[in-house]
Each structure stands twice: as structure tokens, then as C-alpha cells.
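>>> Fold the following, please.
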Amino acid sequence: MPEKIILYGYSRCNTCRKAEKWLKKNKINFDSIDIIDNPPDKKMILKAIRQYGHKKFLFNTSGLSYRAIGAKKIKQLSEDESIEALLNDPKLIKRPLIINKDKILIGFKEIEWEEVFL
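Sure thing, here's the model as predicted:
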């Protein structure tokens, strides 16, 4: 079983609740952190971008904050501008965001989580 993981989530996010339920069902020890009150730092955001290969994977494209800015404008942001936007409005960050040792998971994809945790 992996060591304790960190789940950055949002209490009103259905996907985050599904992810927490899945972790509990599979008896995986985790710490839940409210992504709005305690967002990941710049180093963690940059690490996630490097791991996923592009900034686009970090954006919560179905959220109100994203829609308020607009997909076209977000796509035009540089990497630094994207990181600043994500840090300034944590609701822009796709959730849940999981930190498991050196691996970061973005969003809840059951098949991917089974490969990592089970």
C-alpha cells in the first residue's frame, strides 16, 4: 500500500467527492486539503505541468472561473501567466489534484488510479 497521499479538492466538487469515496473504499490513507483555502504552491503547479507535458491539463475547463476568462484567452497565456492565473484563482485548477510521492494525478480517472494505487 502506498504511503499517505495528499488530495487537493473542493467540498462542492462532485468529482472530488467521488475520488474521496474511492480512496476510502480502497482503504488508501490520504490527507484532504481544501484547494481554495490552501492551493498547491508554484513549485507544485510547475511540477504538474512538467509531468503532464502542457499547462492545459491543469485547467478546470468546466468551471465558472474558466468560462469567465474564456478558453481563447487562457490558450493565449504564456506558461508563467498560466501559473499566475492558477495561483490567483485556485478554482481554475482541475480537481482533484493528487500528490503521491513524486507522482501527480489530475482529475479522477478510476482506471489510472487503480494502476497507481492498487
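>>> C-alpha only now, for contacts and for neighbours.
Fine.
>>> Look up how far Leu23 lies from the residue nearest to Asn100 when sequence neighbours are not counted.
In this structure, Asn100 finds its nearest non-sequential neighbour in Ile5, 4.9 Å apart by C-alpha to C-alpha, 6 or more residues apart in numbering. Distance of Ile5 to Leu23, computed by C-alpha to C-alpha, to the nearest Å: 10 Å.
>>> Would you do the same for the sequence below? I want to compare the two.
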Amino acid sequence: MEIKMYTNMSSASCRKAIRWFSEECISFKEIKLNREGITTKQLKEILILTDNGLDDILKRNVNRVVLDELSLNEALEKIVEKPSMLKVPIIISRNKIQVGFQEEYIRAFIPRSHRRLQIAM
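Down below sits the predicted model:
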């Protein structure tokens, strides 16, 4: 199960999430939005996992009225141009998504084999 974490290093929540995964010895691929950006393909991969689409991944201060008037592809292009519109961290695996850092929910990313080891100890 590959875990991807979309981050912005100026975010304390991102640093907490990275630290948590490191302490739990869980490997992940970090995508630094402020350096690498994001593609429409990656955004679609994220959106498939959300319950409420763009509302789940966009910061509150983003002008939603403007985005609501655009087609989905046009809205995604705006986000690609300005990935700072996204909440961070966004953590995804095959069928899970976590937006932001909340330790009680992030535990869902602990692999089953790793959980068995913790219980056995």
C-alpha cells in the first residue's frame, strides 16, 4: 500500500504528520506542493477518495464562488496553477484519505501487519 502525502513545509500540521509517520516507521512518498506542484491527474486521484469533492480539500478562504462557475477541469487547472489553495497535508492510500493532521484518524494508515506487531508487544 503506497501512501502519498501532499505537503507544504510552512505548515505545522504537515511537519506533525511527517514526524508521526516517521515515528511509526511507515514509509510514504512526500509531494511538496510548494516545490513540485500538483497535476490534474493527482487532483483527480485525491477527489475520487473524498466525500464532498473540492469542499473537502480546499482551504476555507478560497473564493468558491469563482470556482463554482467553472467546469471541473477549469477548476482543477486553477488549483494546479495555485496549489496553495489546498488544505495540507493531504494523505492518501489506495482507498483512504486524510486531510489535515488528526492523530486519532491518521492511525487508519498504520498497515495491518504493523498493527499486529504492536498488539503482540
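>>> Overlay the chains and give the TM-score.
TM-score for the superposed chains, counting by TM-score structural alignment, normalised by the length of structure 1: 0.75, backed by 110 aligned residues with a C-alpha RMSD of 2.2 Å.
>>> Tell me which residue of structure 2 matches up with the residue nearest to Asn100 of structure 1.
Mapped onto structure 2 by TM-score structural alignment, Ile5 of structure 1 lines up with Ile3.
>>> what do you get for Lys21 of structure 1?
So, by TM-score structural alignment, Lys21 of structure 1 is matched to Arg19.
>>> can you check Phe30 of structure 1 too?
Match for Phe30 of structure 1 (TM-score structural alignment): Phe28.
>>> Its match and Met1 touch, don't they?
No: if you go by C-alpha atoms under 8 Å, Phe28 of structure 2 and Met1 don't touch, sitting 9.4 Å apart.
>>> between those two, which one's more packed in?
Counted by other C-alpha atoms under 10 Å, Phe28 of structure 2 and Met1 do not tie: Phe28 has more neighbours, with 17 against 10.
>>> dump the residue contacts of the more buried one.
Applying C-alpha atoms under 8 Å, 6 or more residues apart in numbering to Phe28 of structure 2 gives the contacts 2-5, 21.
>>> Return the subset of those residues lying in strands.
Counting by DSSP state E, those place 4-5 in strands.
>>> just the contacts of Phe28 of structure 2 now: which is nearest His114 of structure 2?
Taking C-alpha to C-alpha as the measure, His114 of structure 2 lies nearest Phe21 of the contacts of Phe28 of structure 2, at 12.2 Å.
>>> For Asn60 of structure 1, which non-adjacent residue is closest in space?
Of all residues not flanking Asn60 of structure 1 in the chain, Lys94 sits nearest, at 4.0 Å (C-alpha to C-alpha, 6+ apart).
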